[in-house]
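Undergrad: Sequence plus the predicted model coming up.
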Amino acid sequence: MADSDTSHRTIAGEQGVWHPFLPGVTIKVLRERGGVMSYLLRLEPGAVLPRHRHPCDEECIVLEGCLRIGSQFEIGAGSYHLAHAGALHARITTDTGATIFLRGAVPHAEQVLE
């Protein structure tokens, strides 16, 4: 495969830039196209993602740590979570800190309900 081949894209773990997103949360955008984004979120211990709506399906894989979604359940490393379009997502917290991969709508402030 030639170095100029654009049919694939790889971003090594040390590549890319982490940006502040919410208190205790940073974001690293991997790809954005047509209103859909693939990105990583890194949550520090005690960080909170407020309640929010999903305009399109959003897929999440926990890479490290553990998340608590509302008071219903916890998901740990290797877990997959799908929030369907239109779904109200409960508050997400972490005691351990976590790194997650997400693919869904580009996050906007108007999606937050708290």
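TA: Sure, I can see it.

Undergrad: Only C-alpha atoms from now on, for both contacts and neighbour counts.
TA: Will do.

Undergrad: Helix or strand next in line after the lengthiest strand in the chain, which one?
TA: As far as residue count goes, and with DSSP state E defining each element, the longest strand of the chain is strand 58-69. Moving toward the C-terminus from strand 58-69, the next helix or strand (DSSP states H and E) is strand 73-76.

Undergrad: same for that following strand, what does it pack against?
TA: When contacts are defined as 3 or more CA pairs under 8 Å, 6 or more residues apart in numbering; DSSP states H and E, strand 73-76 packs onto strand 58-69.

Undergrad: what does the strand it packs on rub up against?
TA: With CA atoms under 8 Å, 6 or more residues apart in numbering as the contact definition, strand 58-69 has outside contacts at 74-85, 90-105.

Undergrad: Which ones among those lie within strands?
TA: Using DSSP E, the members of the contacts of strand 58-69 that fall within strands are 74-76, 80-83, 92-93, 98-105.

Undergrad: gap between the longest strand of the chain and the chain center?
TA: Centroid separation between strand 58-69 and its chain, computed with CA atoms, centre = their mean, to the nearest Å, is 8 Å.

Undergrad: Second structure for comparison follows:
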Amino acid sequence: MKTRQDIAGFLLRITLATGFLSAVASRLNLWGAQSSGWKNFVQYTADVNSFLPASWAPVIAVLSTTAELIIGILLLVGFQIRKTTLSASVLTLLFAIAMSISFGCKEPLDYSVLVFSAGAFLLSTCSHYPWSLEQLLHYHHLKFNIMSTSINNYIVKTEQKEWQPLIEKGIHYEGIFVKSLKFDPEQNRSTTILLKFEPGASYPYHNHPAGEELFILEGDAVIAGGNLKKGDYLYTPPSFKHSVTSENGCIILFIVPEEVEIL
């Protein structure tokens, strides 16, 4: 399942990248006789943005083409993927809105612009991006840190990291957010994490093949019927099964040697 999701994310990234780059190539006559050409694109830009002064069309055409070129290249090589896909989602959504205003809602539906925008947004929610420059740089950074003698290379400034929605195997767990503290390149997953549960959030019944350790940093949680509060520590042995719920919300430090199995 994990391999299939990695392949799906990779194909979505490459498809989005080639879509942007192909459009730019067509405007610059790189597709030969099949190219739309720059003059036609400027005219199309004026038509799409008919609610704006026609004199703005050349500027909008240059700005949008530049943005699409940068987005396409970054997605193709796989760098700053989350920020790039969010930018791509917003850009194509604005395009769809402009098309709807000028031509009616049928036009963006026919050209699948909203699908493009939604696909880019979906890719931005992925927890990791395999077969990318981003992953390669992260892996080499970890290898450098292993050889480093500076303690600063082992410190994780958690306050500088953003909470990310918890998404595992394509499932988005509502109300649960994660910060990665230690990433294992061999397993391609984080083994030490912070999880933040919003009030009422819950993680489903699951198994820990290699056990786990956790420490309650804030709030309280219920695990296998046990009430844990701030300052409590819990070790669960291998193959221990339980769920996690938090009525009032909490932040928990988890050490999970192997990936959990949802039951």
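TA: Yep, that arrived. Because the structure is predicted, anything quoted here is derived from the model rather than measured.

Undergrad: buried sites along the longest strand of structure 1?
TA: 58, 60, 61, 62, 63, 64, 65, 66, 67, 68, 69 (16 or more other CA atoms under 10 Å).

Undergrad: Translate the last one into the numbering of structure 2.
TA: Read it as residue 69 of structure 1. Using TM-score structural alignment as the criterion, the counterpart of residue 69 of structure 1 in structure 2 is residue 223.

Undergrad: Against residue 92 of structure 2, how distant is that match?
TA: The gap separating residue 223 of structure 2 from residue 92 of structure 2 is 43 Å, by CA to CA, to the nearest Å.

Undergrad: before we move on, what about residue 59 of structure 2?
TA: For residue 59 of structure 2, the distance to residue 92 of structure 2 under the criterion CA to CA works out to 17 Å.

Undergrad: Show me which of these two is the more surrounded one.
TA: Comparing residue 59 of structure 2 with residue 92 by other CA atoms under 10 Å, the one with more neighbours is residue 92, at 20 against 12.

Undergrad: In this structure that one contacts residue 118, no?
TA: No: distance between residue 92 of structure 2 and residue 118: 9.1 Å, which falls outside the contact criterion (CA atoms under 8 Å).

Undergrad: Please settle this for me: is residue 187 of structure 2 part of a strand?
TA: No: counting by DSSP: H, G, I helix; E, B strand; the rest coil, residue 187 of structure 2 is not found in a strand; it is coil.

Undergrad: And for it, the neighbour number?
TA: Residues near residue 187 of structure 2, counting by other CA under 10 Å, number 11.

Undergrad: In the stretch 101-250 of structure 2, what residue spans correspond to strands?
TA: Taking DSSP state E, counting those that start in this stretch as the criterion, the stretch 101-250 of structure 2 carries its strands at 164-168, 171-184, 189-197, 202-208, 212-223, 226-229, 233-236, 240-245, 250-255.

Undergrad: closest one to residue 155 of structure 2 among the ones you listed?
TA: strand 171-184 (9.2 Å; CA to CA).

Undergrad: Residue in structure 2 paired with residue 82 of structure 1?
TA: In structure 2, the residue equivalent to residue 82 of structure 1 is residue 235, according to TM-score structural alignment.

Undergrad: ok, now residue 31 of structure 1?
TA: For residue 31 of structure 1, the equivalent position in structure 2 is taken to be residue 182, counting by TM-score structural alignment.
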